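Undergrad: Here's a sequence, model it:
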Amino acid sequence: MQQFAVVAAGFGAGVLTSTVGVASLLSFPVLLALGLPPVVANVSNTIGLIAGSLSGSFGYRRELMVRPRLAWFVVITCTSGAVVGAVLLLCLPSGVFEAAVPWLIVLACLTVGVQPWLGRWLRRNDEPGGRRTALSPGTIVFAALTGVYGGYFGAGAGVMMMAVLSLGLDLDLRVVNALKTLALLVANVVAGLIFALVADVDFAVAGLLATGALIGGYAGAHLGRRLPPTLLRILIITAGLTTAVTML
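TA: Predicted coordinates for the structure are as follows:
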């Protein structure tokens, strides 16, 4: 039953990875409930969820091909950030970001909520008649910082990345969701490789989690593609606020 619970948590986390981006909200507490120490649960969770973001990115391949150069920028930016985040997790006390992270997630949720109005205001004041389809220096910096957080812990990192990309780019929300899923894949892969080499990982748990996440990530991509943008935005905000309240 414990093994089934981990696989089921992996499936649900995979769906959340490809839709609202708060996979760890589901899977991490399950691993803690099974008795894993927090750091072991965190690194095992990171490695297990690689499969979900991988299948989710494959499911979003059409959206990613809309802006392939932008996708590569996201990969490079989040890779550099995730390396820093993984190193911080291994070097710093576990409570360093404890107080700030819930409020960062709340800020990200508010940004996602007001993005349509902010986007129109930015276009009207900065680029009249144009569409922002390239990462600005500010967007790159905040995307890299989100990558740092994704490598460090990651709960709510998807919501943060959605907020950064939605505010910095004038793209369809489904394309932004695909880029967010790719960013989570990069953060999990980079951090997972580092953890596998130097951290204490429960590979049995990570494998069970990956089994469910592989299916859930692909299913979530198809679900996320069909959700109306307004409903998707509401779900992202709800999931992010739930994460923040839970962490508080």
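Undergrad: only C-alpha atoms for contact and neighbour calcs from this point on.
TA: Fine.
Undergrad: Pull the contacting residues for the most centrally placed residue in the chain.
TA: Centroid check for the chain by C-alpha atoms, centre = their mean gives Gly158 as the closest residue, at 2.8 Å. Applying C-alpha atoms under 8 Å, 6 or more residues apart in numbering to Gly158 gives the contacts Thr17, Val20, Gly21, Val22, Lys180, Thr181, Leu184.
Undergrad: Would you do the same for the sequence below? I want to compare the two.
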Amino acid sequence: MNVWEALAVLAAGIGAGGINAVVGSGTLFTFPVLLALGFPPITATISNSIGLAPGSFTGAVGYREELRGQGKRLLRFGAMSCVGAITGGTLLLTLPPGVFELVVPVLIGLACVLILIQPRLALWLRRRRPARPDGGPLLPFGVYGAGVYGGYFAAAQGIVLMSMLGTALDEDMQRLNALKNALTSIVNATAAVFYIVFAEPSWPVVGLIAVGSVIGGYTGARLGRKLKPFALRGLIVAVGLTAAVQLVMERF
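TA: Next up, the predicted model:
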């Protein structure tokens, strides 16, 4: 990489770290840049996953106040996120390229629909049963699925998680966003370790994205904590729909 290419990767890392802390889909900042610079898709995905892990951690730290009192949830769902990330990383290294990407736009679209209808759906569910602070027996399996998705491709895993958490848990949006950031941090860190051991990343790319994502992650967390629930939900849907359209267009 020359200087301008390195600056482009760094800037993409800053943008990805910021949007991951607020919403998710930061991979859609970095992944296209790496492809445009000529990196193979698998190498780009692996390097991107490792580089974004530190930014996910700073984003979670930025929401530490909203994480208070959610320790049991974090332990319960964090274990499923970790196992899911290992599963997703295994799929990336063993399945033919492009297999999972066929269903990625559909998953993102469904997640956006869930975000939009989440208040009404949650109200309907609570009329049929008491609110559950743990989300019920099926939520851990959904978190595992989001971990598989995040370990494989990572884009919009935050949107998928927010749609599930917001529907299943009786909780404030900002506290849900804090839990989402912590779980995506676990997924990204697990995937990063997995890829460091079993794959061959581009270390210059990893370093640039890591520095950028740390800066963006902390800044994005400070901004995201100031958003009202309606604005946060709207931003999640906007980013999710943009992600789905971008992924569909890349196949044509």
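Undergrad: For the two chains, what TM-score is obtained?
TA: Once superposed, chain against chain, the TM-score is 0.96 (TM-score structural alignment, normalised by the length of the first structure); 245 aligned residues with a C-alpha RMSD of 0.9 Å.
Undergrad: what's the closest of the contacts of Gly158 of the first structure to Val190 of the first structure?
TA: Closest approach to Val190 of the first structure among the contacts of Gly158 of the first structure (C-alpha to C-alpha): Leu184, at 10.0 Å.
Undergrad: For the closest one, grab the count of nearby residues.
TA: When neighbours are counted by other C-alpha atoms under 10 Å, Leu184 of the first structure registers 33.
Undergrad: Give me the range in the first structure that stretch 106-114 of the second structure lines up against.
TA: Counting by TM-score structural alignment, stretch 106-114 of the second structure falls onto residues 103-111 of the first structure.
Undergrad: once the two are aligned, what's the mean deviation for that stretch against the second structure?
TA: Average distance, stretch 103-111 of the first structure versus aligned residues of the second structure after superposition (mean C-alpha distance after the TM-score superposition for the first structure): 0.5 Å.
Undergrad: Run the chain-centre distance for that stretch.
TA: Relative to its parent chain, stretch 103-111 of the first structure has a centroid offset of 14 Å by C-alpha atoms, centre = their mean, to the nearest Å.
Undergrad: what comes into contact with that stretch?
TA: Residues from elsewhere that reach stretch 103-111 of the first structure (C-alpha under 8 Å, 6+ apart): Gly156, Val159, Met160, Ala163, Val164, Leu167, Ile236, Ile237, Gly240, Leu241, Thr243, Ala244.
Undergrad: Identify the residue range in the second structure corresponding to stretch 57-69 of the first structure.
TA: With TM-score structural alignment as the criterion, stretch 57-69 of the first structure aligns to 60-72.
Undergrad: Return the set of buried residues in the matching stretch.
TA: By 16 or more other C-alpha atoms under 10 Å, the buried positions in stretch 60-72 of the second structure come out as Ala60, Val61, Gly62, Tyr63, Arg64, Glu66, Leu67.
Undergrad: Thr46 is in contact with Gly207 of the first structure, correct?
TA: No. Counting by C-alpha atoms under 8 Å, Gly207 of the first structure stays clear of Thr46, with 11.2 Å between them.
Undergrad: Could you check which of these two has the larger neighbour count?
TA: Ranked by neighbour count (other C-alpha under 10 Å), Gly207 of the first structure and Thr46 place Thr46 first, with 32 against 20.
Undergrad: give the contact list for that one.
TA: Asn188, Ala191, Gly192.
Undergrad: Out of these, who's the most crowded?
TA: Busiest of the contacts of Thr46 of the first structure [other C-alpha under 10 Å] is Asn188, holding 32 neighbours.
Undergrad: Isn't that one up against Tyr152?
TA: No. Taking contacts as C-alpha under 8 Å, Asn188 of the first structure lies outside contact range of Tyr152: 9.9 Å.
Undergrad: joint contacts of the two?
TA: Common neighbours of Asn188 of the first structure and Tyr152, counting by C-alpha under 8 Å, 6+ apart, are Ala82.
Undergrad: Next, format the contacts of stretch 103-111 of the first structure as a markdown table and append distance to His222 of the first structure, secondary structure and neighbour count.
TA: Formatted as a markdown table, those follow (distance: C-alpha to C-alpha, whole Å; DSSP: H, G, I helix; E, B strand; the rest coil; neighbours: other C-alpha atoms under 10 Å):
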| residue | distance to His222 of the first structure | secondary structure | neighbour count |
| --- | --- | --- | --- |
| Gly156 | 21 | coil | 31 |
| Val159 | 19 | helix | 32 |
| Met160 | 22 | helix | 31 |
| Ala163 | 21 | helix | 27 |
| Val164 | 23 | helix | 24 |
| Leu167 | 24 | helix | 21 |
| Ile236 | 16 | helix | 26 |
| Ile237 | 20 | helix | 23 |
| Gly240 | 21 | helix | 30 |
| Leu241 | 24 | helix | 22 |
| Thr243 | 24 | helix | 21 |
| Ala244 | 27 | helix | 21 |
